[in-house]
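# Got a predicted model here, sequence first, then my questions.
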Amino acid sequence: MRTKLKLLFIVTLMLLGLAVATIINVSLNFREYSVKSALEKAEMAAKTVEDGLTAHMVNGIMDKREYFLEQISKNDNIKSLWLARSNHIIKQYGEGFNSETARDAIDKEVLKTGKSIKKIEETTNKINLRVTMPYKAITTGNANCLKCHDVKRGDTLGVISMEFDITDMRNTGFITILKILGINLIFIVVVLLLINYYVTPYMKLFEDLQEGIQKAYSGDFTHTFTTKIKGEAGKAVEQLNTLFMKMQEAFGEIRVNLATFVTERAASCNDPLFEAKQVINELSDIYKFKKTIELDENKNIIYKRIIEVLKSKFNIERFSFYEIDTKHSTRKLIYATHDDLKDICNTKHIDADSQKCRACRTNSDVISTDFNDLCYACCSNNIHYLCHPFQINDEASLLISMTTYDPNEIARLTSYMPSISNYLEAAKPVIESNILMDKLHDTSLRDGMTNLYNRRFLENFIDKIMSQIQRSEETYHVMMLDVDFFKMVNDTYGHDIGDKVIVDLANVLRNNIREADLAIRYGGEEFLVMLHNSTDEGALRVASNIHKDFGKLRFDVGNGESLHKTISIGISKFPKDGDSIWKCIKYADTALYQAKNTGRNKIVEFEDHMFDKDEY
C-alpha cells in the first residue's frame, strides 16, 4: 500500500510539474502574442494616419485632418491619439490644432532621434500600450514633402502617438490559462484513476510476494499467493505457488534429516536456509574428521585430533582435556594448554575420585556464571570456567574444562557447546571401539585368574621397555618368585585351594609394589616382579615384605584345617648382572633355583658363580 501511494504521489508531482510548465509556457507565449498583436495594430493605425495626413496634404485639405484623426481614434481600441510637430514645422506653420506640440519626454525623444518608441504600462487593473512613431519627410511620387516644407528629405516632420487599452487581452489570456489548468487537472485525475485501477492489483501482488518471502526467510513456505491479474502474471503466481509447495516439502525433510545428524544448536538463526548451510558445512567438517579418526592407530591420537579441533576451529585458548574411568571413578589428565590449569581443581582428590567433580557427578555442563562458587572443587576465585562432560559408554567419559578470566568469554564458549558435542558424538563410536580393543588387548595380556600381566605381555612389550631403559639409563631389579611345594597343594587339596593360593599371592604382590613397577604371572605358580629404578636395599625390602606377608597367610582346606605356604625368591639386577632384561630374568630364575636347592622359603640374590654367562 505504501508503495502504491508513493507511486501515485510521484506521478501526481510529475503531471503537476508538466501542467505548471505548460501554463508558464502558454502564459509567456500568450503575453508575447498579445503584445505583438497590439503592436501590429498600432503600426497599422500609425501607417493609416501617416497615409491619411499625406493624402490631406497632397489634396490641400490639411485643415480637415481633425475629423480624420477623430475617426481613426474610434477604432481598434485606440484609447487616445495625438500629433506633435517638429520645431521645423512649428516655425513654418505654427503649432497646429489643439497645440500639436510634444506632450512628454517620449514625444521629444522620438522627434529628436527619429526612432519609434513602444512602451507597455501595466497595473493590477489595466494594461496600456503606448506607441510613438516619427513622421518623416519623403519625396516619393506625388508625396513630395519638400515642396511644402522647408526641410530636408528624411527629416522628422512630427510624431504620431497612440495609447491602446489591451487589458482585455490579459483577461482573455488569464481565462485561457484557467481553462488549460482545468484541462490539466482533469487529465491528472483521469491518469491517477487509471494508474490506480491498473497498478493496484500489481501492488497487492507485490505486497503478497513480500509477505510470502518474509515467511520463507523463517523457513515457512506454506504461504499461498493470490492475484486477480490474468495472463503472464497469473501464470507466474501459479508457478510460484507450486514452487513454494515443493520447497515446503523439501525443506521440511531437509531440516528433519539434518537434525538426525547433529544435535540441536544452541541458538537458531533467523534465516533457516543460512542455518541449513552452516549445518551442512559442519556436517562436512565432522564427516572429514570422523573419516580421519577411523584410520587413526589408537585413542590417544584421536584425543590429539579433538584437542586440535578445539584450538583451531573454536579458538579456545585455555582448556584441559580429561579421560574419566567411570567404573573406578578416576580422572586422568590427557592435555592442558597451560601448566596453571593443572592446579585449578583440587587435582589430587578429584583424580582419585572423579565423583567429587560436579560435571562428572551430574553428567551436565557446569558454567561458573550460573551461580557463585558453583563448583567447590575449583581452587581459583578469579577465574571463570565451563566444564563439559561427555559419556562414551558405561565405563568411560571425557571431560573438557575451559577457563577464562573474562566472564563475557563464557557466553562465546557456551554457544560452541552444541558443535563441540557434534564432534565428540562423531568420535564416540571410534573412541568406544578403541577402548574395547584396548580392553580386549589388555585382557589377552593379563592372567584371567589374578588379573596380573601374563608372559605374553612381557614378550610383546619387552623390546619397548628395553628401548625406554636405554634412552633414559634406567635400572630394574628383577625378582622371580615360586610357591614352595605347590604341586602338593593341588594334589592333596585340589585345584580350588591351589587357585586360592595363586590369587592371594598376586594380591600380596600388588600391595607391595609401586605403580611404576610390574607384577607378572610368569607361568603356573611362578611370578615375575620388575622394580623400576629401585635401590638394592629397596629391592630387598620389597622382597622381604612379600615373603613375610605371604608367609602370614592361612588357607582354609576344610574340616577345620588350614594350610600355610611359603615362597622362594630370586633377584637379579639390570644392567649390573646382564645387558638385557631377558638375561636378568634368566639370572633371577637361576637365583630362585639356588634358593629352592638350598632349603626353599628364602630370598637369594644372583651372583656370577651361579651361572656360566659365557655359555648363555
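Everything's here; your move. Residues are numbered from 1 along each chain as shown.
# From now on I want contacts and neighbour counts done on CA atoms only, so please keep to that.
Noted.
# residue closest to the middle of the chain?
The geometric centre of the chain, computed from its C-alpha atoms, lies nearest to residue 274 (Cα atoms, centre = their mean), at 9.3 Å.
# Who are the packing partners of the lengthiest helix in the chain?
Of all the elements of type helix in the chain, the one with the most residues (DSSP state H) is helix 2-59. Counting contacts by 3 or more Cα pairs under 8 Å, 6 or more residues apart in numbering; DSSP states H and E, helix 2-59 is packed against helix 65-73, strand 127-136, strand 156-165, helix 167-217.
# rewinding a little: any idea how far the residue nearest to the centre of the chain is from residue 267?
When distances are taken as Cα to Cα, to the nearest Å, residue 274 and residue 267 turn out to be 13 Å apart.
# what's the residue nearest to residue 502 when sequence neighbours are not counted in contact with, if anything?
Beyond its immediate neighbours in the sequence, the residue positioned closest to residue 502 (Cα to Cα, 6 or more residues apart in numbering) is residue 525, lying 6.5 Å away. With Cα atoms under 8 Å, 6 or more residues apart in numbering as the criterion, the residues that contact residue 525 are 482-483, 486, 502.
# Pick out whichever of the residues you listed sits closest to residue 102.
Looking at the contacts of residue 525 and their distance to residue 102, the nearest is residue 502, at 159.0 Å (Cα to Cα).
# Next, count neighbours for the closest one.
Here the neighbour count serves as a burial measure; for residue 502 (other Cα atoms under 10 Å) it reads 22.
# pretty sure it is in a helix, no?
Yes: following the definition DSSP: H, G, I helix; E, B strand; the rest coil, residue 502 is counted among the residues of a helix.
# so it touches residue 450, yeah?
Yes: taking Cα atoms under 8 Å as the definition, residue 502 is a contact partner of residue 450 at 7.5 Å.
# What is the burial count for residue 567?
For residue 567, the neighbour count with other Cα under 10 Å is 25.
# what's near enough to touch it?
Taking Cα under 8 Å, 6+ apart, we find residue 567 in contact with 481-484, 547, 550-551, 600-602.
# here's the one I want to compare it with:
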Amino acid sequence: MEKRLRLRFFALFTFLFLFFTIVMSLTFRELAISESKKKALDISELVRDTLTSYMVMGVIDRRDEFLSRIRELPGVESVKVIRGESVIKQFGPGRLEERAEDYMEREVLEKGIILDRLKEGIQKVEYKVVIPYKAIPTKGIDCLSCHSAKQGEVLGAISLTMDLTHVRNSVMNIILTVFLIAGLVSILSLYIIKKFLKPYVELIQETSDCMEKALKGDFNCKVETNLQDEGKILAEKLNKTFNYLNLSLQKIEERVTAMIGYGVLKTGDTISDTSKIVDELLRIYKFKRIIEKDKSKQDVYKRLIDVFSEYMSLDKFSFYEVDNQKGKIKVVWTEGSEGWCKEVIYENANECRAKRTGSDVDSRDFPCICPNFIDNETCYTGKLRYYCIPVYVGGQVRNVFQVVYEQEMEEFIQLLIPYLKGYLNESAPVLEARMYMEMLREQSIVDPLTGFYNRRFLEEIANNLTAQIKRRNSALGILAIDIDFFKQVNDTYGHDVGDEVLKEVAKAIKESIRESDIPIRFGGEEFLVLLVDVQPGYSVQVAEKIRKAIENKVINVGVVNLKKTVSIGVSEYPLDSEKLWQCIKFADVALYRAKEEGRNRVVRFSPDMWKSAEY
C-alpha cells in the first residue's frame, strides 16, 4: 500500500511539476516576446518621429547618422526607411536600401497597416516589424506641407529587424533555473510528505490487513501505531472492536461446546465456525426434539442410523445393542457388510473390547487391537481401519457404535468422531428413558422367575396373533402344560426348591421350542406354549418332545436330585375352534384328561371331550 501511495504522490507531483514548468515557460516566452515587440514598435515609432522632425528642421541629411546609432542599440539588427510611391514621384527613388525588399514591406506600403513577423530557428530568433508613415498631421506637424500627397496616403515605412536570440537564451536560463528549483522543491516536498505520511500509511496498511483477516473470520488482530493524534484513537477503537468480537465469538463457541458436549470442525474462520456451531446446535436441538417424541428405542435407533448414513455419509459402520443381563450383543444395524465383527461377540458381550473396557477402541493405537474384527488381514495391511465408541446408558455400556474406513479417509473420520459422539451422547438419555419404559412394560408382561411371558401378555397379543394366523392361512398350536405332583415338592422341600423346579422345567420347555414360539407361565405350575404357524399334527410332536425332555431331566436342588414329569393337553387354532380362548380351554380340558389317564402323557383334544356348545 505504501508503494502505491508513494507512486500516486510521485505521479501527482510530476504532473504538477511539468504543468508548472510548461506554464512558466510559455508565460516567460510570451512576456519576453511581448516586451521585445513593444521595444521594436517603440524604436520604429521613434525613428519615424525623429525623421519627421529632421525633415521639418531641414536636417534630413543627418538621418544616416541617426539610423546608425539606432542600429547600435542592443538587439537591433537592421533599420531602414522605405519610400512610398508619392515620395518616389516627388523626390525620386532614392538609394537602393530605401526600396521595399519583401512582401511585408510592399504590403505595408500598399495597405498602410503594421505588420510583424517572428522567425524562430535553432540558432537564431529574429523579429521584424514594418510600420507605415502616412500623410496625416502628427503632433502638430502637417506632412502635406512638404509632400505632394493626399490626406492619409502612405508616404513610406520604417522597417526594423531585431535579433531576439539573447532574449530566448535568457528565458531558457530562467526556465531551467525555475525547473531545477521546482524539481528540488518537489523532491523535498515528497521527502517531507513521505516522512509525515509514513505513520498514517502504516496505520492504514495495518488496518487493511486486520480488516482482511476479519473478512476471513479472524478477529485476533491488533493495529499498532506510534501516532499520538486521531490516528491513535482510531487504532485503539479498532483494537477494542476486534477484541470484543473475538471474545464474544469465543464465548459463544465455548458455551455451545459445553451445551452439546463436543466441538465442531474448526477452519480458522471464526464467523464461519460460529455459524457452523449454531447450525450444529440447531440440528442437535431438532434431533433431540424429534427423538424425545419417538415411541420406542427402535425409532431412536433409526434416527441415529439416518444421521450416520445420510447426514454424515458413512458407508461402513455397525451399531450394536448390549444386553447386560444375558451378557449378549445383538446387531441393531450394519452398513457396508453383513457384519464388521465376528459372531463370538453376539453370545459373549465381553468379547467386544469397547463394551468390556468401556472406552474407545482405535485400530491405529495398535495393529488390529481387537481380535474379533471381521477381517484382520485387511486391518494388518492398513487397507481398513476402525473406531469403536461405547455408549453409556443408565451408567452401563448399552450400545456400541463402530465405524470402518479406508486409510485415505482417516483425516475425515477423525474430524467426524466428535460429531458421532455428540449425537450418540445426545441420544443416550432418550434411549435410557425408552429402555426403562420397555423394562417396566416387560416387568408387567414377563414372569420374573421363569422369564416366560405372563397371562397379561397373552391378553394383549391375542387379537393380533389370531389375525396374523388367519391372514397367513396357517395354524396355531396350543400346549397346556402342568407339572405332575408339584405340590409335593413345595410341601416336602419348600418353596425355594419349588422355584428351582419351575425354572428348570421352563428351561427345558424353552430349549424344546423355536424362537418364534411363545412360552407363557399361565399360573402356578401351569404353562402355556403357543406354536406359531404349525402344520396339523406338529403340535403333538412338540408336546411329546417337551414331555420327554422334562422326564429325562435331573434337577439338582442342592440337597437332592429330583426328576419330574408333566402332563400336556394339545389343541389347535382355528382347527378346533374359531375362538382362541375356546381353543385354550380345549387344551386345558385335554390336560385334565391326561391327568385322569395317569399323568406324564400328551393328550390331543377331541370334540367328545367337550359337550357344551359354547365356551
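Right, received. Where do you want to start? Source: prediction; values computed, not measured.
# Superposed, what's their TM-score?
Here the superposed chains carry a TM-score of 0.82, computed using TM-score structural alignment, normalised by the length of structure 2; 598 aligned residues with a Cα RMSD of 4.2 Å.
# and which of the contacts of residue 525 of structure 1 is nearest to residue 47 of structure 1?
Comparing every one of those with residue 47 of structure 1 (Cα to Cα), the shortest separation belongs to residue 502, at 155.9 Å.
# how near is that closest one to residue 550 of structure 1?
The spacing between residue 502 of structure 1 and residue 550 of structure 1, counted by Cα to Cα, is 11 Å.
# what do you get for residue 614 of structure 1?
Separation of residue 614 of structure 1 from residue 550 of structure 1 (Cα to Cα) stands at 36 Å.
# Those two: who's more crowded?
For residue 614 of structure 1 versus residue 550, the count of surrounding residues by other Cα under 10 Å is larger for residue 550: 22 against 5.
# contacting residues for the more buried one?
Residues counted as contacts of residue 550 of structure 1 (Cα under 8 Å, 6+ apart) are 504-505, 508, 565-567.
# Go again with 10 Å.
483, 501, 504-509, 544, 564-567 (Cα atoms under 10 Å, 6 or more residues apart in numbering).
# about what we covered before: quick one: buried ones out of the contacts of residue 567 of structure 1?
With neighbours counted using 16 or more other Cα atoms under 10 Å, these contain these buried positions: 481-484, 547, 550, 600-602.
# want to throw these into JSON lines with distance to residue 42 of structure 1 and secondary structure?
Formatted as JSON lines, the entries for these read as follows, by distance: Cα to Cα, whole Å; DSSP: H, G, I helix; E, B strand; the rest coil:
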{"residue": "481", "distance to residue 42 of structure 1": "151", "secondary structure": "strand"}
{"residue": "482", "distance to residue 42 of structure 1": "154", "secondary structure": "strand"}
{"residue": "483", "distance to residue 42 of structure 1": "155", "secondary structure": "strand"}
{"residue": "484", "distance to residue 42 of structure 1": "159", "secondary structure": "coil"}
{"residue": "547", "distance to residue 42 of structure 1": "153", "secondary structure": "helix"}
{"residue": "550", "distance to residue 42 of structure 1": "153", "secondary structure": "helix"}
{"residue": "600", "distance to residue 42 of structure 1": "162", "secondary structure": "coil"}
{"residue": "601", "distance to residue 42 of structure 1": "160", "secondary structure": "coil"}
{"residue": "602", "distance to residue 42 of structure 1": "159", "secondary structure": "coil"}
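# and the two most separated of the residues you listed?
Using Cα to Cα, these span at most 14.1 Å, a distance reached by 550 and 600.
# any idea which helix or strand carries the closest residue in space to residue 602 of structure 2 that isn't next to it in sequence?
Take residue 602 of structure 2 and drop its neighbours on the chain: the residue closest to it by Cα to Cα, 6+ apart is residue 568, 4.7 Å away. Assigned by DSSP states H and E, residue 568 of structure 2 belongs to strand 566-573.
# Report the buried residues of that strand.
By neighbour count on 16+ other Cα under 10 Å, the buried set for strand 566-573 of structure 2 is 566-573.
# just stretch 488-507 of structure 2 next, same as before
489, 497-506.
# With stretch 427-440 of structure 1 instead?
Residues of stretch 427-440 of structure 1 classed as buried under the neighbour-count rule (16+ other Cα under 10 Å) are 427-428, 430-432, 434-435.
# Contacts for that stretch, please.
Applying Cα under 10 Å, 6+ apart, the external contacts of stretch 427-440 of structure 1 come out as 286, 289-291, 293-300, 302-303, 305-306, 390-393, 395-398, 421-422, 424-425, 441-446.
# Buried only: go through those residues for me.
Buried members of the contacts of stretch 427-440 of structure 1, counted by 16+ other Cα under 10 Å: 286, 289-290, 293-294, 298-299, 302-303, 305-306, 390-392, 396-398, 421-422, 424-425, 445-446.
# Now the helices and strands packed on helix 2-59 of structure 1 in TSV, please, with extra columns for mean neighbour count.
Compiled in TSV, those are given as follows (neighbours: other Cα atoms under 10 Å):
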stretch	mean neighbour count
helix 65-73	14
strand 127-136	22
strand 156-165	24
helix 167-217	15
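# What is the burial count for residue 40 of structure 1?
The burial metric for residue 40 of structure 1, expressed as a neighbour count using other Cα under 10 Å, is 12.
# thinking again about what came up before, format the helices and strands packed on helix 2-59 of structure 1 as TSV; extra columns: distance to residue 15 of structure 1.
TSV is the format used below for those (distance: least, Cα to Cα, whole Å):
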stretch	distance to residue 15 of structure 1
helix 65-73	47
strand 127-136	32
strand 156-165	36
helix 167-217	6
